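In: no sequence for this one, just the structure:
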């Protein structure tokens, strides 16, 4: 399939194997949590290798007393923005990858059942001067219609983020296109897989089901 140039779909064989396990209806809630975490680790490694750079930092000493030059990351200010609820399942993996702690700002968005358009119900982005991060990383396992992702991108752009990196386990082709076109020069999207179809209710086909329900055992609520 032909996707916009700011969309990257991984071909890592281990990641693709884990994605096929995550799709299965027989995968239990503990396994779902583990797979989302592991897929996020692999995907995050690829995306952060492309979007961050190691630069020389201050001098330090080893336990044997030898001096060495430390490494730090650029951009200097990074924040994680999980989309509630399912984005929470990706946070720990990206925190593990980053060498130093970074802020975690939460966005709550849901799709209105009739229009399938996003409605924001929670936003804890700081609003004081200079609070915006150079790189804001959206964490959301599924991009379906793309409305929620596009709304999150627009919110972060208005907040003042200089660049936005979207990490997602799987997305629908139409939704990924919509999100990628929201801010082409400022956004890059990294996914483990892309599905070509959506159901009438806006679910991916074959998809993963409702990842939030699967993570938090609220299926049939």
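Out: Cool, the structure landed. These figures come from a predicted structure and were not determined experimentally. Numbers count the residues shown, from 1 in each chain.
In: For the rest of this, base every contact and every neighbour count on C-alpha atoms.
Out: Will do.
In: just checking, what packs against whichever strand or helix holds residue 138?
Out: Assigned by DSSP states H and E, residue 138 belongs to strand 135-139. Applying 3 or more C-alpha pairs under 8 Å, 6 or more residues apart in numbering; DSSP states H and E, we find strand 135-139 packed against strand 78-84, helix 88-97, strand 163-172.
In: What angle do helix 88-97 and that strand make with each other?
Out: With axes from the mean of the first three to the mean of the last three C-alpha atoms, to 10 degrees applied, the angle from strand 135-139 to helix 88-97 works out at 140 degrees.
In: Flag every buried residue along stretch 97-107.
Out: 104-107 (16 or more other C-alpha atoms under 10 Å).
In: my bad, stretch 186-200
Out: Quick answer for stretch 186-200 (16+ other C-alpha under 10 Å): 186-195, 197-198.
In: Reformat these as TSV; add secondary structure.
Out: Formatted as TSV, the buried residues of stretch 186-200 follow (DSSP: H, G, I helix; E, B strand; the rest coil):
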residue	secondary structure
186	coil
187	strand
188	strand
189	strand
190	strand
191	strand
192	strand
193	strand
194	strand
195	strand
197	strand
198	strand
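In: Could you identify the helix or strand that succeeds the lengthiest helix in the chain?
Out: Longest among the helix segments of the chain by residue count, using DSSP state H, is helix 29-51. Downstream of helix 29-51, the next assigned helix or strand under DSSP H and E is strand 53-61.
In: which strands and helices sit next to that next one?
Out: Packing partners of strand 53-61 (3+ C-alpha pairs under 8 Å, 6+ apart): strand 67-74.
In: Distance from the chain centre to the strand it packs on, please.
Out: Distance of strand 67-74 from its chain centroid, counting by C-alpha atoms, centre = their mean, to the nearest Å, is 27 Å.
In: ok, now stretch 153-167?
Out: Counting by C-alpha atoms, centre = their mean, stretch 153-167 comes out at 12 Å from the chain centroid.
In: Sort out which of the buried residues of stretch 97-107 are in strands and list them.
Out: Among the buried residues of stretch 97-107, DSSP state E puts residue 107 in strands.
In: Put this next to the previous one:
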């Protein structure tokens, strides 16, 4: 796996990450969602540098200009519900991409720290010979991404996969390295070193879905 960890260089991304981590600022749910969206835009811009480009001719009112434009055979897939603001940020830049959505949640059936990731909804176009962008803001254990890609296999084999995450754990990153193809790219804004007993990233930021859309039962 090719890992692009954007926290290794200082940029405006630091400000957005600081605000989504801050327990006071993150209480403003609209601001939290907007910051996730802006992080998606930054990650999408960096990702765009690795795509294939084709020279095309554009007719302006005063002449003709040749411009290289990116490959458009993209499918953008978000993991509900936490992935929606990140999805919007990416869609702001990859506005011609096809879209897919998948639901995945942690099932603590016996109220213990152990959980199973359950996938029970998928809406996706064909992935055959396309570039798949998988958006999941919190890469904790990596099991959600594993179950997601397994569920999508029936929709064809993409020619390349890009995973886009906001914050991940070191353990989660190492886990998906063994699950995904070697040429998979991971675009991530920060990697934290620890997971707690419940599988949450430390220091992380909490539950991204709850912070975006409210606490669930």
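Out: Perfect, I can see it now. Only a predicted model underlies this, so the values are computations on that prediction, with no experimental measurement involved.
In: deepest of the helices and strands packed on strand 135-139 of the first structure, which one?
Out: Greatest average neighbour count among these goes to strand 163-172 (a mean of 26), per mean count of other C-alpha atoms under 10 Å.
In: ok, average deviation of it from the second structure?
Out: In the superposition against the second structure, strand 163-172 of the first structure averages 0.6 Å from its aligned positions (mean C-alpha distance after the TM-score superposition for the first structure).
In: Can you give the distance from that strand to the centre of its chain?
Out: Mean C-alpha position of strand 163-172 of the first structure versus that of the full chain (C-alpha atoms, centre = their mean) differs by 5 Å.
In: what does whichever helix or strand comes after that strand correspond to over in the second structure?
Out: Per DSSP H and E, the first helix or strand lying C-terminal to strand 163-172 of the first structure is helix 173-180. Counting by TM-score structural alignment, helix 173-180 of the first structure pairs with residues 170-177 of the second structure.
In: most centrally placed residue in the second structure?
Out: residue 135 (2.3 Å; C-alpha atoms, centre = their mean).
In: Tell me the counterpart of it in the first structure.
Out: Using TM-score structural alignment, the equivalent of residue 135 of the second structure in the first structure is residue 139.
In: Next up, the contacts around its match.
Out: Shown in contact with residue 139 of the first structure (C-alpha atoms under 8 Å, 6 or more residues apart in numbering): 80-83, 87-88, 90-91, 166-168.
In: which residue sits closest to it, ignoring its sequence neighbours?
Out: Distances taken as C-alpha to C-alpha, 6 or more residues apart in numbering place residue 82 nearest to residue 139 of the first structure, at 4.5 Å, with adjacent residues excluded.
In: and the one you found, how far is that from residue 107 of the first structure?
Out: 6 Å (C-alpha to C-alpha, to the nearest Å).
In: what's the answer for residue 90 of the first structure, then?
Out: For residue 90 of the first structure relative to residue 107 of the first structure (C-alpha to C-alpha), the value is 14 Å.
In: quick one: furthest residue from the center of the second structure?
Out: Residue of the second structure lying farthest from the centroid, by C-alpha atoms, centre = their mean: residue 62 (40.5 Å).
In: That one and residue 56 of the second structure, how far apart?
Out: 17 Å.
In: Equivalent analysis for residue 179 of the second structure, please.
Out: Separation of residue 179 of the second structure from residue 56 of the second structure (C-alpha to C-alpha) stands at 37 Å.
In: more crowded one of those two?
Out: With neighbours defined as other C-alpha atoms under 10 Å, residue 179 of the second structure and residue 56 compare such that residue 179 has more, 16 against 10.
In: sorry, back to before: next, format the helices and strands packed on strand 135-139 of the first structure as JSON lines and append distance to residue 51 of the first structure.
Out: Formatted as JSON lines, these follow (distance: least, C-alpha to C-alpha, whole Å):
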{"stretch": "strand 78-84", "distance to residue 51 of the first structure": "11"}
{"stretch": "helix 88-97", "distance to residue 51 of the first structure": "13"}
{"stretch": "strand 163-172", "distance to residue 51 of the first structure": "8"}
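In: Of all those, which one is nearest residue 11 of the first structure?
Out: Set against residue 11 of the first structure and scored by C-alpha to C-alpha, those come closest in strand 163-172, at 12.5 Å.
In: Strand 135-139 and the closest one, what's the angle between them?
Out: Going by the same axes, to 10 degrees, strand 163-172 of the first structure makes 20 degrees with strand 135-139.
In: Which elements pack onto strand 163-172 of the first structure?
Out: Checked by 3+ C-alpha pairs under 8 Å, 6+ apart, strand 163-172 of the first structure has helix 29-51, strand 135-139, strand 142-143, strand 187-195 packed alongside it.
In: Report how many residues lie close to the closest residue to residue 31 of the second structure other than its chain neighbours.
Out: Using C-alpha to C-alpha, 6+ apart and skipping the chain neighbours, the partner closest in space to residue 31 of the second structure is residue 25 (7.9 Å). The number of residues packed near residue 25 of the second structure is 13, by other C-alpha under 10 Å.
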